[in-house]
Structure formats: C-alpha cells, structure tokens
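# here is my input, please return the structure:
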Amino acid sequence: MSVSPAHFSLEAVIRPNILALQPYRCARDDYKEGVLLDANENALGHSIPRSLLPSQTISTGSTSVDLLESDLHRYPDPSHDEVKSRIAHLRGLPGPEYIFLGVGSDECIDLLMRICCAPARDKILITPPTYGMYSVCAHVNEVDIVKVPLDVEGGAFAVKVDEVHKAVSADKSIKLVFLTSPGNPTGTLVPLSVITAICEDPAYNGIVVVDEAYIDFAGESNSAASLIAKYANLVVMQTLSKGFGLASIRVGAALAQPALIQILTNTKAPYNISGPTAHLALAALSPEGIAGMQQKASQLITSRASVIAEFDKLQPLGLGHVLGGNHANFVMLPILKGGTGEGAKEPDNTRAQWIYKNMAEQLGVVVRYRGGEYGCKGCLRVTIGSPEENKTMLARLEESLRATLPE
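Predicted coordinates:
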C-alpha cells in the first residue's frame, strides 16, 4: 500500500527542537540481563513485607507473575514491546513500531501538542462538543484553539468537513485536528470517509488525531486503525480504560506510522509505564483477556438498548429522546422543561442541574451534567452500569423528574 498523502511532510509539522532532540537513553535500553548495577536501584530489593501483600499472581497469557517477586526494585522495561505487539496484533498493525504507550490517552494528547505546536504560535482544531482534555492540554502548552462545532441538527453531531477545510486553509498554524469517534459526550461515530477526506486535504499539512477511547463498543470495522498503513498524517488513540475496564492502571496508546511513533518515544519521560501496569496490560491483551473484554462489551451494548427503552418510558415526565449515536458505554439525554405549558419540549439547563445535583447529593447516583457544552443544552450523560446500578439510576431519575415536573 502506498503511503499518503503526497503533500504531507512530517518534518514540517514537528518542532525543529524536537527533531534535533537527543533522547534520554539508559544502559537498560541495550542490556537487559546480567549483574545490573547501572541504574542506582536498591540491590537488596523492595521493602514491602509479604504479610502486607499476599500473593498477587497475574497470568499474562504466556507466563504467570507474582507481583511481589517481579523485580519491583528494578526500573521497568523502557520499551514494553510485548504489550505493544499485542495491541498491534489486536488492531491489525504490522508490529510494535506502530504503537506508543502512554499514561492514559491524556499523555498522548499532551505529547502530540508538545512535539507539534510551538507555544504562543501554533494551534489545534477541535470539534465541540468534545473531550475536555484537548482544551486543557492546549492551555497548559500555550496553544490556541480553533473551534469548528459539530452539526448538531437533529442530534446528528456530524463533523462539518467543509468547515474544517475552510479553517485549515485559512490558518496554516493549525498543526493538529482532533476528532473523537465515538464522540464524547455524543457517542457518535466519525465515518472513515470523513477521516480520509481530512487526511487527504491538500490545504492541510498537519496531523489528524482520532480519539477512539470507546471504539470497543462500536465495532472494529469502524476504527481508523485500518487507515494507518496508508496515511502518514494520522494518529489513532485508544485505551485500556473503557472496553477493557482497566481505568485504574492508566494505559493509553497512540497508533501511527513508525516515524511519528519514534518521535513520541524520543520525547516521553523514561519508564512511563510501570512494571505492574505492564503485567496487567499483558493479561488484558491475552486471548482470554480479549475474549472477556468482548463479552463484557457485548453485555453493555445489550444493557444500553434496554436502558434507552426505559428512558423512552419517562418522556411524559419531561425526558427527551436520547441524543447522539449511542456507540459508546454511555448515553446523552436532554432534560426538558416538561409539563404542558409553553416551551414544555425545550431542553432546560436549570432543571437538568437540579436533577443532577439531587441525584448525586440526595439519592446517591452520580451522572454527568453536560448542559454547558455546545449543542447539549439540558443534557445529562449517563454511563451504562451493571444491571443493578441501571435499575437504581432509572428509579432515582424518575423520582427526580417527578419532583421537578411543572404543575
């Protein structure tokens, strides 16, 4: 497969100081065995008594590891190629050289901005409503933000490709375009044809970043990972936090062609992924772990449909139709003014905020208020929980809706 697009130059996108960077290297990059006296580790081992932490054995699919006997006194593998290889295999990529591991996708977001965007000069483009960390990282790195809001008509939340083209044509300082698929908070997929169109836009010599945190709930055929072999200006971000249910260990991945992956690797902090984290990731990415993820994702998808059907029953109480694409493990629903008077069918931020706070503070159910985001007036984002959690949430939501229904 030929590499595209012809107009793209990675060297023109990456900051010159990053291209010239001599990456941090340690002796362990070259020598992993023997009498290891290179890294000033505590040669007598870790200090955790066995009595405080009983055996914690993890099967990684090929071996079993007892965490207390796993060289905790040593710095971890700098590269974690086995973890990368398993992700590459899962996503249909040639090998570990196509994978960068980060402390969650957030590290990938931050690193991409730091390698591409000069502070107070370069910009990113986002498509609100979207994930909030793009803006947070941009502000931390003194990077300006160009916004091309999604088309929210009828709850479509579609990328306006023509508007993105106009923006990147008018402003050559835009180095990164962030797309979220499935969207957060919208749950809407970005069609691969849209991603392809932006990658191939001759007016744009930057990088397209597709955040696929929720892709395991949407189907592998919808992943832009299938486009990486062709497009040198594409990064796909994924995570073990959502479908794999491992939010606590903070493992994210950037998938891209090797030249860009190498630049990310050169720039990251050394040893960013801990040894215990890597062991857990290997277990999750074993055949048994992947099968478990797929089974639970399927169960949550079924539960999602059931919860949406229950939401529909609450419409007489002033609950609107679920918005967005529903391709994630959450749904977004508008709280309406309610009643029979003027504006009864209009979304209502005041009522939504009251319900959000009442459910959290009085009824013990925490959802997410999203009414302040573009196109999300009056909206709550609700994660699909366990069957018992869903039952409780629906009962508490109904109670709160009844308490705020106009006379």
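# contacts, neighbours, all on C-alpha from now
Noted.
# what about the strands in the chain?
Listed in chain order, the strands of the chain (DSSP state E) span 57-59, 64-66, 99-102, 123-126, 144-147, 174-180, 207-211, 234-239, 252-255, 330-334, 368-369, 379-383.
# nearest to Cys26, out of those strands?
Closest approach to Cys26 among the strands of the chain (C-alpha to C-alpha): strand 99-102, 18.2 Å.
# other SSEs contacting the closest one?
Contacts defined by 3 or more C-alpha pairs under 8 Å, 6 or more residues apart in numbering; DSSP states H and E place strand 99-102 against helix 81-90, strand 252-255, helix 258-267.
# do a quick rundown of the helices in this protein.
With helices called from DSSP state H, the chain shows them at 10-13, 16-19, 81-90, 104-116, 133-140, 161-170, 192-199, 258-267, 275-284, 287-313, 349-361, 387-404.
# export the ones you listed to CSV and tack on distance to Leu68 and mean neighbour count?
Listed next are the helices of the chain as CSV, based on distance: least, C-alpha to C-alpha, whole Å; neighbours: other C-alpha atoms under 10 Å:
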stretch, distance to Leu68, mean neighbour count
helix 10-13, 43, 15
helix 16-19, 38, 14
helix 81-90, 20, 19
helix 104-116, 24, 21
helix 133-140, 35, 16
helix 161-170, 51, 16
helix 192-199, 45, 17
helix 258-267, 29, 18
helix 275-284, 10, 21
helix 287-313, 22, 16
helix 349-361, 39, 19
helix 387-404, 35, 17
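# could you also give me the structure for this second sequence? I'd like to compare it with the first:
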Amino acid sequence: MNFDINKILRENIKNLVPYSSARDEFKGEASIYLDANENAFGSPLDKNYNRYPDPLQYAVKKKISEIKGVPPRNIFLGNGSDEAIDILFRAFCTPGVDNVITVPPTYGMYEVSANINDIAIKKVSLTEDYQLNLEGIAEAIDKNTKLIFICSPNNPTGNSINREDIETLLANFEGLVIIDEAYINFSRQKTFIQELTEYANLVVLQTLSKAWGLAALRVGMAFASEEIIEIFNKVKPPYNINQASQELALRALDNVEQVNSWIRETVAERERLIKELAQLTIVLKIYPSDANFILVKTTNPKSIYNFLVEQGTIVRDRSSVDLCEGSLRITIGTPEENNQLITQLKSFNK
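Modelled structure (predicted):
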C-alpha cells in the first residue's frame, strides 16, 4: 500500500500558515532580546522564566532521541499524549464528515477527543481474550475512516495486542494507525517505534507520565514520519511545553538507570501481587498484564471498592465497562503498599 498523507489531511490544514513566534524567527544566542515583548527585568521565580521557551523543545527531543534511537525530526512533544490525540483529530478528520475506529474497552480519551471535535466513532469491541477483531474492523472501515486507535499494552485490560494483527492493519489501512504505548516500558513486547521506516501511516504515542514518574509535568511523545511530525508542529500552540517542564524533563532523562530499576521492581511486584491475589476467594480471575496495573475480576467489585476506600486505599472500579464486568483495576504500588492492599483484601468478608 502506498500511503498518501494528502488524501487524509484536511484541506484547511494543507493551506494553514502556522503562527510564527519570535523564537521561531530567531534561533541562536544574543546579548539583548527585544523581539518577544517579554519582561526584560526578569521574573519573581528565576531569571530565565521571563523568556519564552524553545517552541520545538530541541534539547529534550535530542535527549529522547538518544534514549529511543529515533531522530529528533521524528519526535513530537505534547502537553500530555492527550494533546497529540487532539491534534490528530484536528489535522486529519473533518468534523461531521469523517470517522475513526476505536477498539473498546480502551483508553477513554480517544472517544472524548472525537466528541469534542465532532468526529463520529465506530466502536469494534475486542474479542473475549482482549485482542483485535480484524474482520469487524475491516467491515467498519469506509472512505471517511481516517484513524484507528490501538492501545497496547491496553488500558484498562493490561494486555498487549497481537503484533501481527497490528501489522495487518498498518499494511492495509489507508489512514493512520495510532498505537498508544503509554505502558510499553512494563511490557515484554517490542515497541513499534522501530517500525517507523517500514510504515508511513504509523503514529506511536508514548509518555513520561508512567515509567518515568513525571505525570505532573504533562509531557507526552508522538513518533511518526517527518511529514506527519511537521503537521503536528504546524497545528500545535506555539509554546505547548513550558520552560519548567522542559528543564525538569531534561534532568529526569539523565536518570535512565533509576527508571529501569523502578521498572524491574514494578514488574516483580506485579507478578507477586498476581500470585497473592489469586489465592483470595473474592478473586475470580486476574487477566494477563504487560502494564503497571492488573485487571482483577472479583465476586463483588462495588462492595470491595467501597471497603478499600474505607481503609484509605483507592483502586479503580471498571465493572461498568463492557467486557470488564466485575473487575477492578489495581495499579502496582510499592512493596509496602501492595502488602497493605493484600492484608486489607484478606479481611474483606462480605
């Protein structure tokens, strides 16, 4: 399949002249900056906070490039992955005309963002073992289908989606296939970012919120072809990642070994927690997980959830989600937190 981005790009985006900021027009060092209407006297916090940040976050992208093995030109940084998701709708989907495909149960922001942008959603539920229904997806695709969203490892189920099934979609779908890999660091599966040169219609989302422990900074990543990244940069607000987030992200990205240590401990705790919970009579099933959480089917999810709240422990009740009936989603905590959870659940006797 020869993918042509112009066939799915909105006409108004093709013709869009992006906002040109002062920091776009001058790159380099100078002794006096009188071009951006900043406060020349400084800020109450730090001298450099009176200046606008790098609009393309080059230093952060360079560091991510070294870690991920992807050129900076193939990286977009967003205000969380949610910004990248929103830009995909705004750049490639015409409101009231186009549609996208989601595969529930999955991350809820795809649907929210579609609704905000007035884009129709075609839902093709996962199979009972939480894999893609390729036949159903093929039947749902029409000439106005622009995007297919796949979360792998999936939220809230925790499992990875079969790689060959995703490759089938990439090879045959004429729109964009978005693979959300927010939890890939905890997975046994390979990331799809190494396939960017193979598939021109591939967009991979990752984040610094999970394994990197930077949820408060709101730094999401999109990896794609250079022409797709150029579209992201054309549509995004000029300064979408603030200076403080860029500085703190750079500091964090120097601590790969610390993050890898946390990942190893999280995975070990995940397996221990699965073994401990499997022994409880209130637990009916624990689904396979490649993430930093597990989906647990229980005898009485609402009562168990409320009981844990009373103990000061908060999990996520997913029992009202299709294909997740009776289930609670439990994030893997520290060993001490996991021990408390197990003790609390052992004392539940309703």
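# returning to that earlier point: identify whichever of the helices and strands packed on strand 99-102 of structure 1 lies nearest to Thr239 of structure 1.
Nearest of these to Thr239 of structure 1, taken as C-alpha to C-alpha: strand 252-255 at 4.1 Å.
# which strands or helices does the closest one pack on?
Using 3+ C-alpha pairs under 8 Å, 6+ apart: strand 252-255 of structure 1 touches strand 99-102, helix 104-116, strand 234-239.
# middle-most residue in structure 2, spatially?
When C-alpha atoms, centre = their mean is applied to structure 2, the residue found nearest the centroid is Ala182 (4.1 Å).
# I figured that one hits Gln206, correct?
Yes - at 4.7 Å, Ala182 of structure 2 counts as touching Gln206 under the criterion of C-alpha atoms under 8 Å.
# quick one: contacts of stretch 335-347 of structure 2?
Identification of contacts with stretch 335-347 of structure 2 by C-alpha atoms under 8 Å, 6 or more residues apart in numbering yields 269, 273, 276-277, 280, 304, 308, 311, 313, 332.
# ditto for stretch 243-255 of structure 2
Counting by C-alpha under 8 Å, 6+ apart, 49, 52-54, 57, 59-60, 63-64, 212, 214, 217-219 sit against stretch 243-255 of structure 2.
# same thing with stretch 130-141 of structure 2?
Defining contact as C-alpha under 8 Å, 6+ apart, one finds that stretch 130-141 of structure 2 is touched by 101, 103, 122, 124-127, 157, 159, 161-162, 165.
# quick one: terminal-to-terminal distance for that stretch?
20 Å (C-alpha to C-alpha, to the nearest Å).
# same check on stretch 166-182 of structure 2?
With C-alpha to C-alpha as the measure, stretch 166-182 of structure 2 spans 16 Å from end to end.
# again with stretch 89-101 of structure 2
Stretch 89-101 of structure 2 has its terminal residues 12 Å apart, counting by C-alpha to C-alpha.
# give me the stretch of structure 1 that it matches.
Taken onto structure 1 by TM-score structural alignment, stretch 89-101 of structure 2 occupies residues 113-125 there.
# which one in structure 2 is aligned with Ala352 of structure 1?
In structure 2, Ala352 of structure 1 lands on Pro301 (TM-score structural alignment).
# the closest residue in space to that match that isn't next to it in sequence - how many residues pack around it?
Closest residue to Pro301 of structure 2 apart from its sequence neighbours, by C-alpha to C-alpha, 6 or more residues apart in numbering: Gly326 at 5.6 Å. Gly326 of structure 2 has 21 neighbouring residues, counting by other C-alpha atoms under 10 Å.
# now Arg329 of structure 2: how far from Tyr305 of structure 2?
Separation of Arg329 of structure 2 from Tyr305 of structure 2 (C-alpha to C-alpha) stands at 10 Å.
# which neighbours do these two have in common?
Residues within reach of Arg329 of structure 2 and of Tyr305 at once, by C-alpha under 8 Å, 6+ apart, are 315-317.
# which one of those residues is nearest Asp35 of structure 2?
Arg316 (49.0 Å).
# for the closest one, list the residues it contacts.
Neighbour list for Arg316 of structure 2: 305, 328-330 [criterion: C-alpha under 8 Å, 6+ apart].
# among those residues, who's most crowded?
Of all the contacts of Arg316 of structure 2, Leu328 has the most neighbours under the rule other C-alpha under 10 Å, reaching 25 neighbours.
# correct me, but it touches Ser320?
No - the pair Leu328 of structure 2 / Ser320 is not scored as a contact, 10.0 Å apart, by C-alpha under 8 Å.
# now Asp71 of structure 1: closest residue in space, sequence neighbours ignored.
The shortest distance from Asp71 of structure 1 to any non-neighbouring residue, by C-alpha to C-alpha, 6+ apart, is to Gly45 (7.5 Å).
# having no further points to raise, I will conclude here.
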